[in-house]
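> below is the sequence, then the predicted model.
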Amino acid sequence: MAEGIPLRTDDGAPVIVRRSARRRRTVAAFWEDGNAVVAIPASFTKSQEREWVRRMLAKLKTQGERRSAGSNKSKPATDQALEQQAAHLSRTYLDGRAVPSSVRWVTNQNSRWGSATPADGTIRLSHKLQPMPQWVIDYVLLHELAHLLVAGHNADFWRLLEAYPETERAKAFLEGVAFATARGLTEGP
């Protein structure tokens, strides 16, 4: 990490180091808008910064939660990619029974993560999901696919989602995001 040279991950993503006066001892790393962000205390020396950035980038790499646009595990950034992911999820968890007429990202959903209209088979996901982990996006997409088969949130509906192993985790994640957002806690960790 030479001075003045932009930091990059092994796969070429930009690295942003955020120093925080409020952060005392903890260090965090996360993905934000395609950048690897490492949050450190403002009191860290340059040597401590280098060491912790190295450690946290290694941790991000092993976690495998990054889905860059160029990787095989990329997040569905386009409507076409989202439709392909919906087809995959339907085949995997719903025996291919949910067949939407369209699946697309929208920017006008501010109070919902997604919506489905069973009558015409359309599914819309909020663009606010895009920076979230893929398992969360998949849960919301599968949730909306299930609505094409069962309109309400009755026992039959929830039985459809039992096969997805991340259902409870994703629901908790989204509840946490909603809680933090409602209280103005929108900054990274």
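That came through fine.

> hey, let's count contacts and neighbours off CA atoms from now on
OK.

> please enumerate the helices of this protein.
46-63, 79-93, 134-149, 155-161, 167-182 (DSSP state H).

> go through those helices and pick out the most buried.
Neighbour counts (mean count of other CA atoms under 10 Å) averaged over each of the helices of the chain peak at helix 134-149, with a mean of 22.

> got the contact list for that one?
Residues from elsewhere that reach helix 134-149 (CA atoms under 8 Å, 6 or more residues apart in numbering): 65, 67, 75, 85-86, 89-90, 94, 97-100, 113-118, 121, 123, 125, 129-130, 157, 160-161, 164, 166-167, 170, 173-174.

> relative to Trp31, how far out is the residue nearest the centre of the chain?
Closest residue to the average C-alpha location of the chain: Met132 at 1.7 Å, with CA atoms, centre = their mean. Distance, Met132 to Trp31, using CA to CA, to the nearest Å: 9 Å.

> included below, for side-by-side comparison, is a second structure:
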Amino acid sequence: MAQREREFTRQDGLRVKVVRSTRRTRTVSAAWRDGTAVVSIPARLSAAEEEEWVATMLERMLKRKTRVPRSDGELLERARALSERYLEGRAAPSSVRWVGNQQRRWASATAVDGSIRVSERLRDMPAWVQDAVLVHELAHLIADDGHGPYFKSLEACYPRHAEAHAFLHGVEWATARAGGPSGAPPPAAEPDEDWMRDWQPDEDDGDWGRY
């Protein structure tokens, strides 16, 4: 048998496939395929060596994956990977791009054409916060109940979504207190149900699923 495969899912939800190949003698490689981390190793490695190499390669892959996307192309690739990992690939964005004209919202999505726009203000924020925003918008490409139960169940598939909510709420609160560019008043102690959006949305432009 030229190769043998085994698959497993880590506690954090990451799907992993390990491929042992008799044709591979000295090298170990890893790549993302349809949201799954595929690690290829020589068949001769012991179980302990396999475990060590898989852990090493996954760590390297995840470090690259959490690099903050800078171009629109990287942003689209990130969104598609998040859809595969957390939403079973059901959200298929046609475009994801950075925009500089969304000063009162974090991002917006249009389900009709599958487009997502992300505010430039998120560029320097942690990658996991950006990911939470992207999953929020990806969920809007699937759900048709606004911010209803189905939408919330999709958004909750991202394990740090509540933490990201708190982070962005803190940013808005601090910006408002400092009299920042948003010009928004300090938020109430108990934010409303849709507190992922900014406090004063821009005029309606026909989009939905906005932060």
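Cool, got the structure. Note that this is a predicted model, so its numbers are computed, not measured.

> picking that back up, what's the residue nearest to the centre of the first structure aligned with over in the second structure?
Here Met132 of the first structure is matched to Met125 in the second structure, going by TM-score structural alignment.

> got it, and His88 of the first structure?
The alignment partner of His88 of the first structure in the second structure, by TM-score structural alignment, is Ala81.

> quick revisit: could I get the helices of the first structure as JSON lines with distance to Val15 of the first structure?
Shown next, in JSON lines, are the helices of the first structure (distance: least, CA to CA, whole Å):
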{"stretch": "helix 46-63", "distance to Val15 of the first structure": "9"}
{"stretch": "helix 79-93", "distance to Val15 of the first structure": "26"}
{"stretch": "helix 134-149", "distance to Val15 of the first structure": "20"}
{"stretch": "helix 155-161", "distance to Val15 of the first structure": "36"}
{"stretch": "helix 167-182", "distance to Val15 of the first structure": "24"}
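
> among these, which is nearest Val17 of the first structure?
For those, the distance to Val17 of the first structure is smallest for helix 46-63, at 7.7 Å, taking CA to CA.

> show me what that closest one is packed against.
Under the contact definition 3 or more CA pairs under 8 Å, 6 or more residues apart in numbering; DSSP states H and E, helix 46-63 of the first structure sits against strand 28-32, strand 35-41.

> quick one: the first one to chain centroid distance?
In terms of CA atoms, centre = their mean, to the nearest Å, the centre of strand 28-32 of the first structure is set 12 Å apart from its chain centre.

> do the last one as well
Its chain's C-alpha centre lies 17 Å from the corresponding centre of strand 35-41 of the first structure when counted by CA atoms, centre = their mean.

> isn't Pro42 of the second structure right up against Val18?
No. Here Pro42 of the second structure does not reach Val18: they are 10.4 Å apart, not a contact under CA atoms under 8 Å.

> mean distance between stretch 76-84 of the second structure and the first structure after superposition?
Following the fit onto the first structure, the mean deviation recorded for stretch 76-84 of the second structure is 0.3 Å by mean CA distance after the TM-score superposition for the first structure.

> check what contacts that stretch and list those residues.
34-35, 65, 69, 89-93, 95-97, 131, 134-135, 138.

> which one of these sits closest to Thr9 of the second structure?
Comparing the contacts of stretch 76-84 of the second structure against Thr9 of the second structure with CA to CA places Gly35 closest, at 11.7 Å.
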